[in-house]
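Asks: my questions are about this predicted structure, shown below with the sequence.
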Amino acid sequence: MIDDIHAARDAALKRLDDADTLDHVTRLQSELLGKKGDLATLKSALGRLATLDDKRVAGQALHEAVTAVEVAATARGEDLRRAEEAERIEAERIDLTEVTSRPGRGHAHLVTQAWERLEDLFVGMGFQIAEGPEVETEWHNFEALNMGANHPARNEFDTLFTDHVPPGGTLGSTVLRTHTSPVQLRAMLAQEPPIYIVAPGRAYRRDTPDATHMPVFHQIEGLVVDEGITMAHLAGTIEAFTKAFFGAGFTTRLRP
């Protein structure tokens, strides 16, 4: 019977060693140490042994076998539990030293992209970029450009007036510029010819915002003041700009 006990023990230990999940170990533990297991069957057979010494020796061997299976089941369960925990930790691990790609920074607004591209094109053709204030005096925005006091563009229904009072000015004498033409004026006042500038920028008109209207919009104007300039230079500049900005398949036409 001792050989049967050792064989049952070794078979139980082998099955526990082959278990690869905690659930498997739990099921084996119930099966091997339960009432229907081989060791339980051997225990019920102790009463059929002939002598007390045989029963004592077999009982001691059976107790040791059951203890060995219980210890092995506990140890195997702990090993698998630690392995599963290590696998989970590894899956959740964050390597703070790992080099990653930088997150995307987005893109410039379409208007900004067009603005920058326009500037690059005209600078490439020899123009300078001119800028001016968006809050302008009425003189720079209207009068110096031959827009007298009765000009329709100076009506409050079209123009946004501000509360800013410039030096020497009066209340209501400043506006949000209605075009970028004051930049041309300021350029001519600030420098002598030759002048080759473009003036991109925001302009403002009183308008109700909707899908196609906004009180702020963008313009670009060009100014050339030099000797020997003709309409041919204007036409050539517009043609070169059109092909560079829109593509070689586009052309222009000037009408008198």
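Replies: Arrived safely. Numbers count the residues shown, from 1 in each chain.

Asks: only C-alpha atoms from now on, for both contacts and neighbour counts.
Replies: Fine.

Asks: show me what the helix or strand that contains residue 75 is packed against.
Replies: Per DSSP states H and E: residue 75 is located in helix 52-92. With contacts taken as 3 or more Cα pairs under 8 Å, 6 or more residues apart in numbering; DSSP states H and E, helix 52-92 sits against helix 2-18, helix 22-33, helix 38-44.

Asks: angle of it against helix 2-18?
Replies: With axes from the mean of the first three to the mean of the last three Cα atoms, to 10 degrees applied, the angle from helix 52-92 to helix 2-18 works out at 0 degrees.

Asks: gap between helix 52-92 and the chain center?
Replies: Chain-centre distance of helix 52-92: 52 Å, with Cα atoms, centre = their mean, to the nearest Å.

Asks: and it with helix 22-33, angle?
Replies: Using the same axes, to 10 degrees, helix 52-92 lies at 170 degrees relative to helix 22-33.

Asks: which one, of the helices and strands packed on helix 52-92, ends up nearest to residue 78?
Replies: helix 22-33 (8.6 Å; Cα to Cα).

Asks: follow-up on the earlier one: in CSV: the helices and strands packed on helix 52-92, plus mean neighbour count and distance to residue 149.
Replies: Below are the helices and strands packed on helix 52-92 laid out as CSV (neighbours: other Cα atoms under 10 Å; distance: least, Cα to Cα, whole Å):
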stretch, mean neighbour count, distance to residue 149
helix 2-18, 17, 100
helix 22-33, 16, 92
helix 38-44, 17, 113
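
Asks: can I get the ones you listed in JSON lines with distance to residue 193?
Replies: Below are these laid out as JSON lines (distance: least, Cα to Cα, whole Å):
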{"stretch": "helix 2-18", "distance to residue 193": "95"}
{"stretch": "helix 22-33", "distance to residue 193": "90"}
{"stretch": "helix 38-44", "distance to residue 193": "111"}
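
Asks: another one to put next to it:
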Amino acid sequence: MAKIHPHTKKIHPGKRAKRRASYGVGVNLKTLKNRARKEIKKTDNLKELNEVFKKYLGKRGELTRIFRSLEKLPKAKRIRIGKKVNELKNFLGIKFDQKAEVIKEKTQRKLEEKEWIDITAPGQKISPGHLHPLTQVQRKVEEIFQSMGFSVVEGPEIETEWYNFDALNIPKDHPARDLWDTLYLKIQNPKSKIQNLLLRTHTTPVDVRYMEKNNPPLRIIIPGRVFRHEATDASHESNFYQIDGLMVGNNISAANFKAIIQEFFQRFFEKPVEIRMRPGYFPFVEPGFEVDMTCLVCEGKGCSACSQTGWMEMMGAGMVHPNVFKAAGLTPRQYAGGGWQGFAFGMGMDRLAMMKYKINDIRLFYSGDLRFLVQF
């Protein structure tokens, strides 16, 4: 058995453990401080900084565990070491706040550099809008006819059955009504005096409306939208634009019509074009004829737009029927007596645009595809 020197104080095992704990705490605080400071310095963003914060000052952080271990120390040492732990906590708190400010300022500078605008630099050029190709065609058509003495007239898109059919020599039981698949409108009030409204199938009803209020001689064109209940294909649409023309006087003939239309086509297409007139039937004209021109899409070789014929049907026309004059309250010219006579025609502006820009599908005009529209 070992002997104890008389001058050596015997240490109780429990006290020796507490001494080791206090010594360990002191060493841990110094080491922890240096380690935490290095880790804080290495962080580049707030996320990394927050992870380091949790590691040391979080609920399960190292300083929190040290605080809890102080309970086992004597009061004097607990106060002394607790003060050092608090100082370290405050020190690290200040370091964390300073680093957070540095990161925020750095992030803000990067954001400002990214969003920086040189107010002295010239602005980016905005692509200007432009008119739809059909609108451009309509304005060109109006310009040409106005130069030849025609006036531009408009009319309602919702028509009565009288103006759309009856006044144009198409009686209720006439088989010619089957030429158009008409979109009729439902009347909400059955007691209303206005009956049988429809979406106009052509702009020709405006001819009668105009002649009711204006005495000849006259020259007018009526551009506008019309509607047909029919299947669509490369050269037909259920909704399209038409231009109707009317010229009335004492001695107007088909020769006048041919000269005017030939002049119009040459000005519109800006080059000589070949046209042909074929006999045709339209109830509101007599005689009637259809006007074709060489398909400019395929140069007469045949394509889907002209149904492989090489000719594109451009308009229907003829000398105004006497019954149409009568419906408008005018006296038609018959035999050697007095009265009025004239010609009328109707053509699709869509087909004019197809010929001018060599487009083989009418449906492209209504597709809304900017890749197509920006080319005009």
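Replies: Thanks, I have it. Predicted model, so just to flag it, every value in this text is computed and none were measured.

Asks: still on that earlier bit, of all the helices and strands packed on helix 52-92 of structure 1, which lies closest to residue 110 of structure 1?
Replies: When the helices and strands packed on helix 52-92 of structure 1 are compared (using Cα to Cα), the closest one is helix 22-33, at 59.0 Å.

Asks: that closest one aligns to what range in structure 2?
Replies: With TM-score structural alignment applied, helix 22-33 of structure 1 matches no range in structure 2.

Asks: residue 28 of structure 2 -> structure 1?
Replies: Aligned partner of residue 28 of structure 2 by TM-score structural alignment: none.

Asks: next helix or strand past the helix or strand hosting residue 28 of structure 2?
Replies: According to DSSP H and E, residue 28 of structure 2 maps onto helix 13-42. Per DSSP H and E, helix 13-42 of structure 2 leads on to helix 46-57 as the next helix or strand towards the C-terminus.

Asks: hmm, who's touching that following helix?
Replies: 36, 39-40, 43, 60-64, 89, 96, 99-100, 103-104 (Cα atoms under 8 Å, 6 or more residues apart in numbering).

Asks: now the buried members of the residues you listed.
Replies: Neighbour counting with 16 or more other Cα atoms under 10 Å marks 36, 40, 43, 62, 63, 64, 89, 96, 99, 100, 103 as buried within the contacts of helix 46-57 of structure 2.

Asks: what kind of secondary structure is the fifth one in?
Replies: Under DSSP: H, G, I helix; E, B strand; the rest coil, the three-state class of residue 63 of structure 2 is helix.

Asks: one step back: and the two most separated of the buried ones among the contacts of helix 46-57 of structure 2?
Replies: Maximum distance among these (Cα to Cα): 25.8 Å, for 64 and 103.

Asks: which SSE is the most centrally placed residue in structure 1 in?
Replies: Against the mean C-alpha coordinate of structure 1, by Cα atoms, centre = their mean, the closest residue is residue 104 at 4.9 Å. Assessed by DSSP H and E, residue 104 of structure 1 sits outside every helix and strand.

Asks: what residue of structure 2 matches up with it?
Replies: Using TM-score structural alignment, residue 104 of structure 1 sits opposite residue 127 in structure 2.

Asks: please apply the same query to residue 228 of structure 1.
Replies: In structure 2, the residue paired with residue 228 of structure 1 is residue 251, using TM-score structural alignment.

Asks: was I right to think that match contacts residue 319?
Replies: No - in this structure residue 251 of structure 2 lies outside contact range of residue 319 using Cα atoms under 8 Å: 11.5 Å.

Asks: looking at these two, which is more packed in?
Replies: Each of residue 251 of structure 2 and residue 319 has its neighbours counted (other Cα atoms under 10 Å); residue 319 has more, 23 against 11.

Asks: spit out the contact partners of the more buried one.
Replies: Taking Cα under 8 Å, 6+ apart, we find residue 319 of structure 2 in contact with 253, 254, 285, 286, 287, 288, 341, 342, 343, 344.

Asks: same thing with residue 4 of structure 1?
Replies: By Cα under 8 Å, 6+ apart, residue 4 of structure 1 has no neighbours at all.

Asks: that one and residue 226 of structure 1, how far apart?
Replies: 116 Å (Cα to Cα, to the nearest Å).

Asks: same question, residue 75 of structure 1
Replies: Taken as Cα to Cα, the span from residue 75 of structure 1 to residue 226 of structure 1 is 96 Å.

Asks: the helices in the stretch 51-200 of structure 2, which residues?
Replies: Using DSSP state H, counting those that start in this stretch, the helices of the stretch 51-200 of structure 2 run over 62-69, 75-115, 133-147, 161-164.

Asks: hmm, back to that, for residue 113 of structure 1, which of the helices and strands packed on helix 52-92 of structure 1 is the nearest?
Replies: Of all the helices and strands packed on helix 52-92 of structure 1, helix 22-33 comes closest under Cα to Cα, at 60.6 Å.

Asks: what comes into contact with that closest one?
Replies: Contacts for helix 22-33 of structure 1 (Cα under 8 Å, 6+ apart): 12, 15-16, 19, 37-40, 66, 69-70, 73, 76-77, 80-81.

Asks: the stretch 151-256 of structure 1: helices as residue ranges?
Replies: According to DSSP H, counting those that start in this stretch, the helices that the stretch 151-256 of structure 1 contains are 181-190, 231-246.

Asks: how much does the first one stray from structure 2?
Replies: If you overlay the two and look at helix 181-190 of structure 1, the average distance to its match in structure 2 is 0.8 Å (mean Cα distance after the TM-score superposition for structure 1).

Asks: and among the helices of the stretch 151-256 of structure 1, the most buried is which?
Replies: helix 181-190 (a mean of 18; mean count of other Cα atoms under 10 Å).

Asks: and it, how far from the chain's centre?
Replies: 42 Å.

Asks: what residues in structure 2 pair up with it?
Replies: So helix 181-190 of structure 1 is aligned with residues 204-213, judged by TM-score structural alignment.

Asks: need the contact partners of the matching stretch.
Replies: So stretch 204-213 of structure 2 is contacted by 154-155, 163-164, 167-168, 222, 244, 246, 324-325, 327-330, 346 (Cα under 8 Å, 6+ apart).

Asks: buried ones among those?
Replies: 155, 163-164, 167-168, 222, 244, 246, 324-325, 327-328, 330, 346.

Asks: and of these, the nearest to residue 27 of structure 2?
Replies: Top of the list for closeness to residue 27 of structure 2, among these and by Cα to Cα, is residue 155 at 98.8 Å.

Asks: so who does the closest one touch?
Replies: The contact partners of residue 155 of structure 2, taken as Cα under 8 Å, 6+ apart, are 203, 206, 222, 224.
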